[in-house]
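K.L.:
Mind looking at a prediction? Sequence and model below.
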Amino acid sequence: MPETVHIIGGGLAGSEAAWQLARRRIPVVLHEMRGGKMTPAHRTDGLAELVCSNSFRSDDSDHNAVGLLHHEMRALDSLVMRAADAARVPAGSALAVDRDLFSAGVTAALEAHPLVTVERGEVQAPDPAWKHVLIATGPLTSEPLARFIQGLTGESHLAFFDAIAPIVHAESVDMTVAWRQSRYDKAGDGGEHAPGEGDYINCPLDRDQYFAFVEALNSGEKAEFREWEKDTPYFDGCMPIEVMAERGPQTLRFGPMKPVGLRDPRTGRRPFAVVQLRQDNAAGTLLNIVGFQTKLKHGEQVRIFRTVPGLQQAEFARLGGLHRNSFIRSPVLLDPTLRLGADLRIHFAGQITGCEGYVESAAVGLMAGLFLSERVHGRRPATPPAETAMGALLSHITGGAMADSFQPMNVNFGLFPALEGVAKGRDRKAALAARAKAAFGGWAERFASGGQGSALDPSGG
């Protein structure tokens, strides 16, 4: 009998990993503290409980990155996708579920599987005797386990406060208006870069545009903190843009929108204010709006930020947010198979790795399960091609993101390797999806020998 894998956390990632391991004849102990100790967000002890929305977003695998991720997960017999399809409710082209039926389906399948043992109770630290450990505790990791992770990885590598600025697709920025230039040269002598040089893209605002922008921030509709977030203080390094704006109409001009050291090449003069964008992934396809973490509602963000010259047609890979969240600095801590460099017994999966969203969390759990199954069986794990949705998401988590500014991310086509010679928009998305499907098949074949089974019947394990 292969060695047992201990999974800490029975959310989407932990549940999916347990299923993938058990299908490959590996015994699993799935540790879930709910049933003995609840989190502030959950209301049941069911495995894979959906805390917020009941939507898994678009199911279109030909033009949408998350739909493509659905496609790849189904091809690998994902338990989460099986349960979602069985609990589906009408939602147009999106995949939405009855959340209670969904959780019940996942729970029943795992509890019935002969190789899965569900143990209720809090794990404050992995037992030193456990040879294979997967931590999949999500954004509300309990305090004792978080302290263990901090001690293992270092204080600076575990975040409890997720301050997210919007990210835009680089190709959607109007470079006839915006220009590339850093405020000061790297020598630090106060000299300016010439326009066209430097690491930042600048979107200029004149006086009227700036004050209209500030007014829009002040009047825009903000999202409320959830109950367990309300005691989360603001920190100077992650102050919401609208909170800064409330301090006075000129505050942003002396903060993230300061124009000092910049010249608009169209006028030769310093603009009244600027919005700066900085590269956010190694491929250069995504740009972070610098200093623009926000609690504005998502629709308001799109409306207001598109008033900035150069961003009128901006396409957002991720919108901003500010909330409590535990996640590790995966690009510097994990290897490409989600294994922790500081303790090779331990893998991570799910939102704690820095992915965002139900489907993404489950997909990372699925990959962690596959990698662990290979390792337990004495084989070297093979990672998915970067051209696939799984591969693109994994690359973001384990090295594709800029490590010093790493933040959780949903899957999106901006994470995929660039595709040359293809038009923008729907044609480009279709081409990226087609390339991904072609690349995925060969890698997935490696794992096709896992147990079979249909519907939510655990007999395939």
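P.N.:
Done, it's in.
K.L.:
CA atoms for contacts and neighbours, from now on please.
P.N.:
Fine.
K.L.:
which residues touch Lys230?
P.N.:
When contacts are counted by Cα atoms under 8 Å, 6 or more residues apart in numbering, Lys230 touches no other residue.
K.L.:
structure B:
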Amino acid sequence: MSGAESQHDVVVVGGGLAGCEAAYQLAQRGLRVRLVEMKPHKRTPAQTSDRMAELVCSNSMRGAALSNAVGLLKEELRRVGSLALQCADETSVPAGGALAVDRERFAEAMTREIEAHPRITVEHREVTEIPAERPVILATGPLTSDALAASLAAAVGAEHLAYYDAIAPIVSADSIDWSRVWKQSRYGKGGAVRGDRAAQREQTAQPEPAAPPEDAAERRDDTEAGDEAYVNCPFDEAQYKAFVQALVASEKVEARAFEEVRYFEGCLPCEVMAARGEQTLSFGPMKPVGLTDPRTGRRPYAVLQLRPEDEAATAYNLVGFQTRMKYAEQLRVFRMVPGLEEAEFLRMGSVHRNTFVDAPALLGPAMELRALPGVHLAGQISGVEGYVESAAAGFVCAILLAQQLRNEPLRPPPPTTALGGILTHLGRKQPTYQPSNITWAHIAPLDPANGKLRKRARYEVMAERALRDVGAWWAAG
């Protein structure tokens, strides 16, 4: 760098929650930061204010209890000096068991702290390509401009960048009625079911009955997960038809103007598929071919498959069931699935505009692009979901970068913590990488020596362990 640019140690692009948190943490560690924010010259379609850290959707940062994974994440951030949590606590409003803020006062507080910091310089302009300066943190959020997204796609490969995020719900393993389901992969092949998007590519029109697929592409998708890679929830004909009718009739979240519906055929909401015809799902993600219910010895009429979210199989993803249904409707409709009548939902489904990268394929241990050393990603562009998670990703990215710049060994937060769970999610390979809120499945499970604890007690023990471990990690360094 030369001229004015040489007066800065790190460039941060984006003044949202992740960018502000990253800039603040770097500056607190003695580094000079240039934070580039395009407002007030330009806003995304979701923004209405010129302040930084604008909350564009709800004013809620979700549950506060430590038995809630996001509640734990917030408490960890408090204990390690997060700017976002400091400002959130200062501007909180009554919200029952959640942390909610006065969004205007929150953005004012964040902006004031960033602009007043002696080691942060704010520059207002749009960044249309990856800056040449190194190191740089890209924290441009889910509505990253088309020009910058194109620059990123050129650097990492367009196949590693997504512009819409199709998220299926996740349920807790111990809330599944295991007497009603069984484990089996299609044709006895571990992972033979294709990923959520791939499984739907054939759903471009009313499907026609097809023989069990034997093509090479299907076989190449096999994994080493064994014959218990998937959990199968079987439907008889009446259950299936009632489920389809409920999907079609359910209340949906309307797309916002900047999310004008442009669904990819490979990531259709389940209710869109259901509306195409009563049998569409049974020839898509609910096809029963290659499966035998051990209780009947027969192939079921249809199945909804669940895939483990973590190595310990503490949580399961509803394969192919990304949805725009309202949350209350998701609870009602998905609890019609045999075996999920009492399901605890760790994450609800959604489909919305969201630019993000395939983090497990692209990012190294310091949240740095392997293809572009010195270029780090933070916030929703890396694949986290939610206000708190975005701030946490900015925090972790800054801490790891500061360690690099001091030529220290990387010391990430422990995997037993919610902060460590952010990195676990970014590094966990999936058939199709999807953004996610923090869940207990991202945090290392308890040692079996703890015995079998009921859900709430287990989460409380995990939270106690996490706070102890994050405190030791923080004190060491």
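P.N.:
Received, thanks. Note that the structure is a prediction, hence the values are computed from the model and not measured.
K.L.:
Once they're superposed, tell me the TM-score.
P.N.:
Laid over one another, the chains give 0.92 as their TM-score (TM-score structural alignment, normalised by the length of the first structure), with 438 aligned residues with a Cα RMSD of 1.8 Å.
K.L.:
Please tell me how far the equivalent of Pro435 of the second structure over in the first structure sits from Ala17 of the first structure.
P.N.:
Using TM-score structural alignment, the partner of Pro435 of the second structure in the first structure is Pro408. Note on Pro408 of the first structure: its distance to Ala17 of the first structure, by Cα to Cα, to the nearest Å, is 20 Å.
K.L.:
related to what we said a few turns ago, the closest residue to the match of Pro435 of the second structure other than its chain neighbours: how many residues sit nearby?
P.N.:
On the basis of Cα to Cα, 6 or more residues apart in numbering, the spatially nearest residue to Pro408 of the first structure that is not a chain neighbour turns out to be Gly354, at 4.2 Å. When neighbours are defined as other Cα atoms under 10 Å, Gly354 of the first structure has 30 of them.
K.L.:
isn't Gly354 of the first structure right up against Gly399?
P.N.:
No: assessed by Cα atoms under 8 Å, Gly354 of the first structure is found out of contact with Gly399, at 11.4 Å.
K.L.:
Name the residues contacting each of these two.
P.N.:
Ser330.
K.L.:
The first structure: helices as residue ranges?
P.N.:
12-23, 65-75, 79-86, 99-112, 143-153, 207-219, 241-246, 298-305, 330-333, 358-376, 389-395, 426-445 (DSSP state H).
K.L.:
got a list of what Arg307 of the second structure touches?
P.N.:
Applying Cα under 8 Å, 6+ apart, the residues near Arg307 of the second structure are 229-231, 316-319.
K.L.:
can you tell me which residue in the first structure aligns to it?
P.N.:
That one, Arg307 of the second structure, aligns with Arg278 by TM-score structural alignment.
K.L.:
ok so, going back, out of Pro408 and Ala17 of the first structure, which sits in the busier spot?
P.N.:
A count of neighbours by other Cα under 10 Å puts Ala17 above the other of Pro408 of the first structure and Ala17, at 36 against 23.
K.L.:
what's the counterpart of that one in the second structure?
P.N.:
Per TM-score structural alignment, Ala17 of the first structure is aligned with Ala22.
K.L.:
could you measure its match against Ser82 of the second structure, distance?
P.N.:
Distance of Ala22 of the second structure to Ser82 of the second structure, given as Cα to Cα: 10 Å.
K.L.:
on that earlier part again, tell me the one of the contacts of Arg307 of the second structure nearest Ala154 of the second structure?
P.N.:
Closest approach between the contacts of Arg307 of the second structure and Ala154 of the second structure, by Cα to Cα: Val319, at 30.2 Å.
K.L.:
The first structure: which residue goes with the closest one?
P.N.:
Match for Val319 of the second structure (TM-score structural alignment): Val290.
K.L.:
so its match sits right up against Gly255, yeah?
P.N.:
No: Val290 of the first structure is beyond contact range of Gly255, at 10.5 Å (criterion: Cα under 8 Å).
K.L.:
Looking at the two, which is more packed in?
P.N.:
Ranked by neighbour count (other Cα under 10 Å), Val290 of the first structure and Gly255 place Val290 first, with 18 against 13.
K.L.:
Run through the strands of the stretch 201-350 of the first structure in chain order.
P.N.:
273-279, 286-289, 316-318, 321-328, 346-348 (DSSP state E, counting those that start in this stretch).
K.L.:
Adding distance to Ile8 of the first structure, write these out as JSON lines.
P.N.:
JSON lines is the format used below for the strands of the stretch 201-350 of the first structure (distance: least, Cα to Cα, whole Å):
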{"stretch": "strand 273-279", "distance to Ile8 of the first structure": "35"}
{"stretch": "strand 286-289", "distance to Ile8 of the first structure": "33"}
{"stretch": "strand 316-318", "distance to Ile8 of the first structure": "29"}
{"stretch": "strand 321-328", "distance to Ile8 of the first structure": "15"}
{"stretch": "strand 346-348", "distance to Ile8 of the first structure": "10"}
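K.L.:
Great, nothing more from me.
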